[in-house]
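[1] mind looking at a prediction? Sequence and model below.
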Amino acid sequence: MAVNGTRFDNFDEETLTKLVNERDSANTQQVIKTAVNILKDYLREKSLGTISELEGETSEHVNGILRKFYAELKKVDGSRYTKKSMITIRYGLQKYFLKKRDEDIINADAFKKANEMFKSVLVNLKKAGLGDTKHKAPIDAKDMEKLYASEIFSTNTSEGLQNRTIFEYLYYFCNRGRGNLRDIQKNDFNINTDATGRRYVTVTSRQTKNHRGDDLRDNDKEGRMYDQPGNPNCPVATIEKYLSKLNPNNDNFWQRPKKTVDQSMDVWYDNCAVGKNTLNNFMSRLSKDAGLSVKYTNHCIRATCITTLDQKGVEARHIMGISGHKSENSIRSYSERLSENKKRQISDILSENVVPAKSPKLHNSVNGNELATCSSNLQLPDFLDDEFESIMADITAYELAATRTNVCNNIPMSTSGYIPGNFHLNNCNVTINITK
């Protein structure tokens, strides 16, 4: 029964606006705020008024401002933003002007000239070496073997059990490894049995970047983690043991491991959640501790899942069912990548065409002059997910300008014979040329 005889809520305009604003993720809101602050700085430096005044101008005027803004945009130190940073800034402004002016500065015809300039800027950035998109690489097969052979994945220790559980959760459910990872609860996991008798794990769908809950066509991710009977690396057995050892007084799924445990103990984890930063840097830490070939990130686990499925012939539309991608184009960036093994094969094939047939096998040493041979749509841009911190650091440099001193600005640059007297140099050769 309704309270006080009322059926419907009574929301004021402030509450309604808050509901709309909360639709955007925290990352999106930060991107919008940062992009707007950069535009404010530009308007102030160019004496073009305030952003509030710009909101009331004609589309033609705003188009002209944005056209020059895209062309003249630079960091505080005078260097250019990367392609990804430029796309991120424009995305933030797009969201902002949609709210303030109900205009799409990317797709509306009124902003065609501004967007033509934007595309030209990206072309020039590519020429300058700032336009390359570096996708997260999948984990190499040898590194995967090293992980599972290491004590880091031992299910006989609290930390090892948690390490393997985190990894296999990200791998089997194709999770991005950031965002809502910290929010997962124990009751989000369900263990069931299918018609063939195989046991499997499912995870309750939570709000993610691609699944905000505002798309009527949006279906939950359909991934399942099946058991592997007789396999010592059975992922279901791992997660069952992990669940059985969690602290019953804490609902968080990722709990802080106790330092010392034994098999007879019922609880291996403290009544305390693992920190967000610890989870976000999970794979980077594992890469170092396990001595892997490169420093991987959490997103590399997702890339490994998608790449493995693609290479095994799973159709893109089926991969989308667990990855959460909304288009096959998003999957293509993974399927077009070459594995480390394939890159080695290609290089060796090309080398066979260069090295004479009777020459010795490829080796690493070089003797004298011998030829050296080599041994073996209004969505937050996809790349922002795993690279959010680095990109935001790139586009928020201006915020630090007021609180830091650029040493170079304190060194007078002249040809009058001035030599700074406060340098301290050790074990190096210095040549100072003074032009009089």
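    Yes, it's here. Remember, predicted model here, so these are calculated numbers, not experimental data.

[2] going forward, measure contacts between C-alpha atoms and count neighbours the same way
    OK.

[3] what residues are up against residue 152?
    159, 160, 163, 164, 286, 289, 290 (C-alpha atoms under 8 Å, 6 or more residues apart in numbering).

[4] for comparison:
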Amino acid sequence: MRRLLGLLFSYCASRFEALKMASFNLGKPKDILQLEENITEVEDLEMNSEELNNILMTLFDIPNGISTSVSPEEARAEMAEAMNVPEIENFVRSENQHVPTPQQRFKEYSEEDLKALEESRQSKSTKNNTKWGMKLFQDWNMEVYGQEVPMATINEGDLCQKLRQFYAEATPKTRNSGSGPTEYHKNTLINVRAAINRHLHDLGRTEIDIVRSITFKSANNMLDAKLKHNVRSGLSRPTQHKSIISKQDFELINTYLNSGDNPVLLRYRVWVDLAIHFVSRGLEFHIQLTPNSFQFLNDENEHTYVSISHETTQKNKQGGLNSTEAPCSDKRMYATDSETCPVKALRKFLSKTPPNAPYVFNNCNKTAMVSPTTSPFWYTDKPLKQYQFGRFMGDISRNAKCTQHYTAHCLRATAIQAMSDAGFELRHIMFMSGHKNESSVRSYSRGCTTGQKHKLSTVLSAVVQPNSDPKSNTSCRDDELVMAAPLA
């Protein structure tokens, strides 16, 4: 009510000349404004018509000699004539539009939003792994006991007994041909145990730890015994690490990627360059990159390089409370003087990407595929799916006519092996790969290349064959056995 009167007075001041021609005996405010009797805000004004009339006359300096209306009806008629009621409404409306609304600082989350955010803590692959491990465990329970285990209510002692038996009896499905492994791989059983443990924590039973708790010691002893038994029985299979791309095959890949100037080859080339120089996983890293992800900078020696401007999540770096450095923290891809400069290729790739594209790696423009020289943009603004990245290295291997089929993860393994062969310290390799412990890095670094293994075998053959000449088979130089930095 007070604000309405204030706006009315402000408007009246703007109509000063019109108000000189009339004065208003407004009577009671609630009568003039036609308000209901139960609106207490008007009553709180404690102002009679004579007082309100005096305020208006003082405000607009209206001479006392001018006659005043004698009733609220006459006052409203005079007001309508002198001030034009539609203009008053427009004035009030325009004033309300200029009133600044307080900005909300904090986001508002519903309970559903909070739950969705909490569930995003785990990656999709982790959730699928948990689901698969629990299905395997419950399938075993259905076959042995005829019912699933109530994970939300089972006590620790009963769960320990079931896990002890499950670890001993768990076996993979038999193929239709009758072939295939008869025992799970060591890493598979360890992953199943971790999946069951995660599921318990997802249910809110965080006090249970089937991996480290002494309550589950007998179950873990059984798992340890099972794995050792498989080794002694010849049933344990070695871990199949990703292949290292040989120097010869990388030369074929390099030749293929630089065999033409078109959208497909440029996209392949930038994808390989980024995977090698940032030692990334090909299916996780690239899908997070946007046109604003790259910083083109110069170091103190005026050498140009590219770095990533934001954190990225990968398998061993998911962020969160326990996260340390970002996987791309100050990693650099330096420019070279060659025609195959990775920085030069990236600049061209970005220039061929539409400015409104939300991500860097997008589908190829059909027009550009037919006529790349006349098309300003080679790519659309529709990003690639993750499964499409999985096909990249297979297509490159086939088109380059490599000796074997390589996967995206082979690029990461090759980069780590190349740094190891070049003599970099383990801590420097861990900085580039993002590994947290040395044993994980050593699983990538094979220690010897194919040529070095051949040389070692030839030397040892000379031990059992003294009359042979090992020099004739070990003439390869060490520098030939070290893979050169690819695409640089």
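    Arrived safely. Model, not experiment: these values are computed from the prediction.

[5] superposed, what's their TM-score?
    Overlay of the two chains. TM-score (TM-score structural alignment, normalised by the length of the first structure): 0.75; 360 aligned residues with a C-alpha RMSD of 2.8 Å.

[6] about what we covered before: ok, of the contacts of residue 152 of the first structure, which come out buried?
    Buried by 16 or more other C-alpha atoms under 10 Å: 159, 160, 163, 164, 286, 290, out of the contacts of residue 152 of the first structure.

[7] quick check: residue 360 of the first structure vs residue 352 of the first structure, distance?
    11 Å (C-alpha to C-alpha, to the nearest Å).

[8] name the residue in those two with the higher neighbour count.
    residue 352 (12 against 8; other C-alpha atoms under 10 Å).

[9] for that one, what is the enclosing helix or strand?
    Under the criterion of DSSP states H and E, residue 352 of the first structure resides in helix 340-354.

[10] and residue 380 of the second structure, by the same measure?
    Take DSSP H and E as the rule and residue 380 of the second structure turns out to sit in strand 379-383.

[11] quick one: distance of that strand to the chain centre.
    19 Å (C-alpha atoms, centre = their mean, to the nearest Å).

[12] so how far is the next helix or strand after that strand off the chain centroid?
    Heading C-terminal from strand 379-383 of the second structure, the first helix or strand you meet, by DSSP H and E, is helix 386-399. Helix 386-399 of the second structure sits 22 Å away from the centroid of its parent chain (C-alpha atoms, centre = their mean).

[13] for helix 386-399 of the second structure, packing partners?
    helix 247-257, helix 408-421 (3 or more C-alpha pairs under 8 Å, 6 or more residues apart in numbering; DSSP states H and E).

[14] among those helices, which comes closest to residue 451 of the second structure?
    Nearest to residue 451 of the second structure, of all those, is helix 247-257, at 10.6 Å by C-alpha to C-alpha.

[15] now the closest one: buried residues?
    Going by neighbour count (16+ other C-alpha under 10 Å), the buried part of helix 247-257 of the second structure is 247, 249, 250, 251, 252, 253, 254, 256, 257.

[16] of these, closest to residue 280 of the second structure?
    Distances from residue 280 of the second structure to these, taken by C-alpha to C-alpha, are shortest for residue 250, at 17.4 Å.

[17] distance check, that closest one against residue 337 of the second structure.
    For residue 250 of the second structure relative to residue 337 of the second structure (C-alpha to C-alpha), the value is 20 Å.

[18] repeat for residue 299 of the second structure
    For residue 299 of the second structure, the distance to residue 337 of the second structure - C-alpha to C-alpha - is 16 Å.

[19] sorry, back to before: export the buried ones among the contacts of residue 152 of the first structure as a markdown table, with columns for distance to residue 136 of the first structure.
    Below are those laid out as a markdown table (distance: C-alpha to C-alpha, whole Å):
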| residue | distance to residue 136 of the first structure |
| --- | --- |
| 159 | 26 |
| 160 | 25 |
| 163 | 21 |
| 164 | 21 |
| 286 | 16 |
| 290 | 19 |
